[in-house]
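Visitor: Here is a sequence with its predicted model. Questions after.
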Amino acid sequence: MKTYGYARVSTEDQDLTIQRDALLAAGCDSVREEKVSGQASTDDRKELSILLQFLREGDCLVVTRIDRLARSLKNLQDIVHQLKQKGVNLRATEQQVDTSTAAGKAFFDMLGVFAEFETNLRKERQAEGIAKAKLKGVYKGRKPTAQEKADDVLRLADEGLKRQDIADQLEIGIASVYRILKNSKAAAV
């Protein structure tokens, strides 16, 4: 039986040292770590994907807190289901989570519900803040950059450049190039 740690922070400027040290102190044989949003799918979290493939029956996956593993209850349940099928236990160093016990499983499920609730509250508060700022005229959103370059898109397309080359040259998304060309054709009709 091996014990593996998983440490995650959401942004590049955050530090993993505290999590790494806690996981090593908890007896982890090795620690996988990454800097990626918890909202990302499991497939988009390469280190977690590697761990989930690598873990074997009798192993234990350790995290400092459940929100380091997943932010939504659905994602959390999927990961736990995958671990359970492999015969792998999950433990959190800062929470009373140990899926090898009935009480640990119940507490684990409650933590998942609260983590998802917290994420939803944060999104609601953010939307309320944006709405207030819009009413005050402070928040206007991102200024559309591609539409300012519509004339250049049309000119380069007339010159015979491929759509991807236009997008690269003007530093805009290819979808914007297609949209501008489509709107131009619709306006000409």
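Guide: Received, thanks.
Visitor: From here on, just use CA atoms for contacts and neighbour counts.
Guide: OK.
Visitor: where's the residue nearest in space to the middle of the chain relative to K105, distance?
Guide: The centre of the chain sits closest to A40, judged by Cα atoms, centre = their mean, with a distance of 2.4 Å. In this structure, A40 and K105 are 24 Å apart, going by Cα to Cα, to the nearest Å.
Visitor: here comes the other one, which I'd like you to weigh against the first:
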Amino acid sequence: MGRLRSVAKRQQLEACLDYLREGDTLIVTKLDRLARNVAHLGQLVATLKAKGVSLRILDLGLDTSTPTGELILNMMGAVAQFERQMMLERQREGIAKAKADGKYRGRAPTAMRQARRVHELAAEGLKRSDIAQRLGLSERSVYRALSV
């Protein structure tokens, strides 16, 4: 299904879910700020339901404390995921076309532009962390530049 997953753990969401108690209502402004995809939405709704917590989504005027609200939430989640997939597909097609036309080359390798300077500073005896700080690079970029 492509790359529709969160890259990082969402610690604040996890803390919020741990804090909720029976009878509470979790209020979010937008559905896409809560769940990454329909499967994730289903997991969150199941977790909330098991805890006796309802969900309100302000921009949709939706409240899952009713069966109708729960149905509409699932339908909206499916539509949101479909829209996201279509957007990503159009983006991939646009990038492929731009590459074919020679208009897209990706991000410039900014750290490698400074590889010569990295080697000079290393030859002077500077530590990798000092080189990184002086040139505004990450230490990983310094290691990478020194490996070529």
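Guide: It's in. Values in this document were obtained by computation on a predicted structure and should not be read as measured data.
Visitor: on that earlier part again, ok so the residue nearest to the centre of the first structure is a helix residue?
Guide: No - secondary structure assignment (DSSP: H, G, I helix; E, B strand; the rest coil) places A40 of the first structure in coil, not in a helix.
Visitor: Please enumerate the strands of the second structure.
Guide: 25-28, 54-57, 62-63 (DSSP state E).
Visitor: For the alignment partner in the second structure of L121 of the first structure, the count of nearby residues, please.
Guide: Aligned against the second structure by TM-score structural alignment, L121 of the first structure finds its counterpart in M86. Neighbour count of M86 of the second structure, defined by other Cα atoms under 10 Å: 12.
Visitor: With the first structure overlaid, how far apart is the longest helix anywhere in the second structure on average?
Guide: Ranked by number of residues, the top helix in the second structure under DSSP state H is helix 67-100. After superposition onto the first structure, helix 67-100 of the second structure sits on average 1.7 Å from its aligned residues (mean Cα distance after the TM-score superposition for the first structure).
Visitor: which of the residues in that helix are buried?
Guide: In terms of neighbour count (16 or more other Cα atoms under 10 Å), helix 67-100 of the second structure has its buried residues at 69-70, 73-74, 77-78, 80-81, 84-85, 95.
Visitor: Summarise which helices and strands that helix is packed against.
Guide: helix 38-51, strand 62-63 (3 or more Cα pairs under 8 Å, 6 or more residues apart in numbering; DSSP states H and E).
Visitor: The shortest one vs the first structure, mean deviation?
Guide: Mean deviation of strand 62-63 of the second structure relative to the first structure after superposition (mean Cα distance after the TM-score superposition for the first structure): 3.2 Å.
Visitor: List the contacts of that strand.
Guide: 54-57, 69-70, 72-73 (Cα atoms under 8 Å, 6 or more residues apart in numbering).
Visitor: For A96 of the second structure, what is the corresponding residue in the first structure?
Guide: So, by TM-score structural alignment, A96 of the second structure is matched to A131.
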